[in-house]
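1. 3D, please:
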Amino acid sequence: MLAIAEPDGRYGIELRLVAELVPLHALAEAIRARVRRAAAHAGLEASLGEIDVEFADLLTAEERAAVARALAAPTRAAEASGDRPAPDGRGATR
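-> So this is what the prediction gives:
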């Protein structure tokens, strides 16, 4: 994610994503809507400028499963050692 100050004082957002094959225009618009809602919830809607969504790569189902396994591997290793995720989601506790 990249936030860029715009000349009018607002901030534009650029997102680079990896996604499965889905209707990409609809997905990009759903992402923009979610960013707008989050900005509104935080009271920042007046500061939000253009939202650019770029799909950096597309994964097959097999590639996505491999990524999921790789991301889960540190979690499994931590669980085996007795570590638990910290309540705030950062780090680990014993």
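2. contacts, neighbours, all on C-alpha from now
-> OK.
3. From residue 32, how far off is residue 75?
-> 30 Å (Cα to Cα, to the nearest Å).
4. now do residue 17
-> As judged by Cα to Cα, residue 17 and residue 32 stand 13 Å apart.
5. Name the residue in the two with the higher neighbour count.
-> residue 32 (18 against 13; other Cα atoms under 10 Å).
6. before we go on, could you also do this sequence so I can check it against the first one:
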Amino acid sequence: MCGYGWNHGWNGTWGWGGIVMSVLMLLLVVAVVVAIVFAVRYLAGGASLHHRGSSGPEGMPAEDRLADRFARGEIDGDEFRQRMALLREHR
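-> Below is the predicted model of the structure:
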């Protein structure tokens, strides 16, 4: 009967080797999950929003926000041209 059934090792314990293997398996599962999350974010284009450089806090480029304000009538044509020139000058 020795060595059969659920009891492996002394008194049914795994010992230090089993604990180390359990921790390593847990770390492997966490690493795989993190890799999948990063891959999905990269493929979905989430990472590209952070690398544009000209995007503001809303994720919209400054020129587009300025054009939107001009289209809504919040600023006039002269102010629009001045601000666009400043934006292009400081790229």
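7. Would you pull the TM-score for this pair?
-> The TM-score (TM-score structural alignment, normalised by the length of structure 2) is 0.26; 33 aligned residues with a Cα RMSD of 3.5 Å.
8. between residue 17 and residue 32 of structure 1, what contacts are shared?
-> residue 53 (Cα atoms under 8 Å, 6 or more residues apart in numbering).
9. Centre of the chain to whatever helix or strand residue 64 of structure 1 lives in, how far?
-> Per DSSP states H and E, residue 64 of structure 1 falls inside helix 61-80. Between the centre of helix 61-80 of structure 1 and the centre of its chain there are 17 Å (Cα atoms, centre = their mean, to the nearest Å).
10. Buried residues in the helix or strand hosting residue 70 of structure 2, which are they?
-> Using DSSP H and E, the element containing residue 70 of structure 2 is helix 62-72. Using 16 or more other Cα atoms under 10 Å as the test for burial, helix 62-72 of structure 2 gives 62, 63, 66, 70.
11. If you count contacts, what does it end up packed against?
-> Applying 3 or more Cα pairs under 8 Å, 6 or more residues apart in numbering; DSSP states H and E, we find helix 62-72 of structure 2 packed against helix 77-89.
12. what angle separates the helix it packs on from helix 62-72?
-> Calculated by axes from the mean of the first three to the mean of the last three Cα atoms, to 10 degrees, helix 77-89 of structure 2 forms an angle of 170 degrees with helix 62-72.
13. Counting by contacts, list what helix 77-89 of structure 2 packs against.
-> helix 62-72.
14. one step back: which neighbouring elements make contact with the helix or strand that comes right after the helix holding residue 64 of structure 1?
-> Remark: after helix 61-80 of structure 1, the chain's next helix or strand is strand 84-85, criterion DSSP H and E. Contacts defined by 3+ Cα pairs under 8 Å, 6+ apart place strand 84-85 of structure 1 against strand 92-93.
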